[in-house]
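**Q** coordinates only, no sequence provided:
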């Protein structure tokens, strides 16, 4: 009598796992899980992962979770430094050249920032070089959009986000555009800074011989009913880390010269026009 028991080997295990997915599973679940299983198994075969390395990997993933809280997201950080966040972003936001480009959200976004009005100081009581910010939110044809919600946030001149310094909100705020589509505020010049590298993701960067730095930028998250959300940064031209961004978030269209007004004796200024597409846009 033939042996009815199956022996799983490196040759037949992948298909056996895929075959366990129920035929009535949701099509997207089936597609994603089949691909995940194939690629993970292929990775293990390619590098011939040892049991000791597997244990180290399990411990690493477990540690990632322990470093996450309401102020820090180590899993997003890992996704960022591996380029996964930007790859997902690039696939999700294929669009016309007339639409502003997106980039990563980053691990330091905070929900419900302070509500502010045009002309307020985003960084009250924070010393530093003055920076004027004026952005305009428009549709794809360049027509100003009234009532768009604009969240803005950035680091201190020393390179720290408010959540790294304490619980208080600072250097971040939520604005709403008027009839001209404009949001304008005073703040201080942010700085290039290292992504958090005192945890497990920092060890990965170090093991790869990579640096943790990000170039100077201001974050924006724009929401408008009937339009796609825009999550992006505007980068300061001339920053030494523009070509070595730890999270691969720099795009040429998002780099601007903030220092041009200083040649006329005026404060540095970030000025930008955002264009966002309607939800039904191709």
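**A** Happy to help now that I have it. Because the structure is a prediction, the values reported are computed rather than measured.

**Q** when you work out contacts or count neighbours from here on, use the C-alpha atoms and nothing else.
**A** Will do.

**Q** contacts only, for residue 150.
**A** Under the criterion of Cα atoms under 8 Å, 6 or more residues apart in numbering, the contact partners of residue 150 comprise 174-177, 183, 220-223.

**Q** right, I mislabeled it, should have said residue 183
**A** Taking Cα under 8 Å, 6+ apart as the criterion, residue 183 is in contact with 118, 134-136, 150, 175-177.

**Q** quick check on these: which are buried?
**A** With burial judged by 16 or more other Cα atoms under 10 Å, the buried subset of the contacts of residue 183 is 134-136, 150, 175-177.

**Q** go through the residues you listed and flag which are in strands.
**A** Among the buried ones among the contacts of residue 183, the residues falling in strands (DSSP state E) are 134-136, 150, 175-176.

**Q** so can I have a markdown table of those residues showing distance to residue 126?
**A** Formatted as a markdown table, the entries for those read as follows, by distance: Cα to Cα, whole Å:
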| residue | distance to residue 126 |
| --- | --- |
| 134 | 19 |
| 135 | 22 |
| 136 | 25 |
| 150 | 21 |
| 175 | 20 |
| 176 | 23 |
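
**Q** in addition, the following structure is provided for comparison:
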């Protein structure tokens, strides 16, 4: 492979994959090289721009740790996350739509029972959430596991805050299971709009192209049950700002629901609440897995 030039470099790189024993990897790498090279030719990428791009990606890597995933933020804000989600989650019309995973999911969140308060001190107006998980045929899905997480009223997730010892105290986050009839309920806090972390390279990128960093108010859910496809989705607060300009392009009309405001008084769990509180009712419909079907 001598004397490679700008006209022959693409095919030379593709030819170098000839001994790849993984057909899928070879397909992906071949397409990746073709599109990267076509992009560079299309914009006539300069060496200075290439160096700046390498520096940008290096900074994305440096700021990423176990509490902040800047690469997911980059993928989210470029629409890649939602594109991959959409093309891998085509479902019957009656099933709940999927949306982006986001960078703040935590494995092994605390387990709660139905009716518990998962807010664990997170700042925000009280909110009672309830609903049912069903299958596409209308059947109740009992013992389904729900992972739930959200930001506090200041726009921060628990993993973005630490106590004096440097530990994360989980709040507004938890796992619970549906009852035998597929019903669930818990107390948390009112969802509020918030900006994604924008003090790093992704934030600078958004500013450079004239975009805001805001997400509309939402509550994250991941629902798993044997015989059904795992559902990763949000429920968005109706009437909230940024529903039509979500920085990660994740809003679906079917996922927008009303958070009902209630005056101070007796809440669904019998507590006497002295401040206005909210309630959200939302049902989820899971798509059967191939094995179940």
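**A** Received it, and whenever you're ready, just let me know what you need. Here the structure is a predicted model, which means the values were calculated and not measured.

**Q** what are the boundaries of the strands in structure 2?
**A** Counting by DSSP E, structure 2 has these strands, from start to end: 126-135, 145-149, 173-177, 183-189, 194-195, 214-215, 218-224, 231-237, 256-257, 260-262, 265-266, 272-273, 277-281, 284-286.

**Q** need those strands in JSON lines with distance to residue 205 of structure 2, can you?
**A** Formatted as JSON lines, these follow (distance: least, Cα to Cα, whole Å):
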{"stretch": "strand 126-135", "distance to residue 205 of structure 2": "35"}
{"stretch": "strand 145-149", "distance to residue 205 of structure 2": "27"}
{"stretch": "strand 173-177", "distance to residue 205 of structure 2": "30"}
{"stretch": "strand 183-189", "distance to residue 205 of structure 2": "32"}
{"stretch": "strand 194-195", "distance to residue 205 of structure 2": "14"}
{"stretch": "strand 214-215", "distance to residue 205 of structure 2": "14"}
{"stretch": "strand 218-224", "distance to residue 205 of structure 2": "24"}
{"stretch": "strand 231-237", "distance to residue 205 of structure 2": "25"}
{"stretch": "strand 256-257", "distance to residue 205 of structure 2": "29"}
{"stretch": "strand 260-262", "distance to residue 205 of structure 2": "37"}
{"stretch": "strand 265-266", "distance to residue 205 of structure 2": "47"}
{"stretch": "strand 272-273", "distance to residue 205 of structure 2": "44"}
{"stretch": "strand 277-281", "distance to residue 205 of structure 2": "35"}
{"stretch": "strand 284-286", "distance to residue 205 of structure 2": "36"}
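
**Q** which of those sits closest to residue 245 of structure 2?
**A** Closest of the strands of structure 2 to residue 245 of structure 2 is strand 214-215, at 7.9 Å (criterion: Cα to Cα).

**Q** that closest one packs against which elements?
**A** Applying 3 or more Cα pairs under 8 Å, 6 or more residues apart in numbering; DSSP states H and E, one finds that strand 214-215 of structure 2 contacts strand 194-195.

**Q** for the strand it packs on, packing partners?
**A** With contacts defined as 3+ Cα pairs under 8 Å, 6+ apart, strand 194-195 of structure 2 has these neighbours: strand 214-215.

**Q** just tell me the aligned range of the strand it packs on in structure 1.
**A** Using TM-score structural alignment, strand 214-215 of structure 2 lines up with residues 213-214 of structure 1.

**Q** with structure 2 overlaid, report how far the matching stretch is off on average.
**A** Aligned to structure 2 and superposed, stretch 213-214 of structure 1 gives a mean residue distance of 0.2 Å (mean Cα distance after the TM-score superposition for structure 1).

**Q** coming back round to it: list just the nearest of the buried ones among the contacts of residue 183 of structure 1 to residue 198 of structure 1.
**A** Relative to residue 198 of structure 1, the closest of those is residue 150; by Cα to Cα it sits at 31.5 Å.

**Q** how about the corresponding residue of structure 2 for the closest one, nearest residue that isn't a chain neighbour?
**A** Taking TM-score structural alignment as the alignment basis, one finds that residue 150 of structure 1 is matched in structure 2 by residue 146. The shortest distance from residue 146 of structure 2 to any residue that is not its chain neighbour, by Cα to Cα, 6 or more residues apart in numbering, is 4.6 Å, and that residue is residue 223.

**Q** how many neighbours does that neighbour have?
**A** The burial metric for residue 223 of structure 2, expressed as a neighbour count using other Cα atoms under 10 Å, is 22.

**Q** which residues are in contact with residue 244 of structure 1?
**A** 213-214.

**Q** which residues touch residue 196 of structure 2?
**A** 73, 213-215.

**Q** what about those residues, which one has the most neighbours?
**A** residue 215 (25 neighbours).

**Q** so what's it up against?
**A** When the contact criterion is Cα under 8 Å, 6+ apart, the partners of residue 215 of structure 2 are 193-196, 242-243, 245-248.

**Q** among those residues, which one lies nearest to residue 279 of structure 2?
**A** Set against residue 279 of structure 2, the nearest of these by Cα to Cα is residue 193 (17.1 Å).

**Q** can you pull the contacts of the closest one?
**A** With contacts taken as Cα under 8 Å, 6+ apart, residue 193 of structure 2 has the following neighbours: 155, 214-218, 240-242.

**Q** and the helices in the stretch 51-200 of structure 1?
**A** Secondary structure of the stretch 51-200 of structure 1 by DSSP state H, counting those that start in this stretch: the helices cover 51-66, 74-81, 84-92, 162-165, 200-208.

**Q** so for structure 1, the centremost residue is which one?
**A** Central residue of structure 1 (Cα atoms, centre = their mean): residue 104, 2.1 Å from the mean position.

**Q** map it across to structure 2 for me.
**A** The equivalent of residue 104 of structure 1 in structure 2 is residue 100 (alignment by TM-score structural alignment).

**Q** relative to residue 119 of structure 2, how far out is that match?
**A** Taking Cα to Cα, to the nearest Å as the measure, residue 100 of structure 2 falls 22 Å from residue 119 of structure 2.

**Q** give me the nearest residue to residue 107 of structure 1, chain neighbours excluded.
**A** Distances taken as Cα to Cα, 6+ apart put residue 73 closest to residue 107 of structure 1, at 5.3 Å, once the chain neighbours are dropped.

**Q** and the one you found, what pairs with it in structure 2?
**A** If you follow residue 73 of structure 1 across to structure 2 using TM-score structural alignment, you land on residue 69.

**Q** residues in contact with its match?
**A** With contact taken as Cα under 8 Å, 6+ apart, residue 69 of structure 2 is in contact with 63, 103-104.

**Q** so what corresponds to residue 58 of structure 2 in structure 1?
**A** In structure 1, residue 58 of structure 2 lands on residue 62 (TM-score structural alignment).
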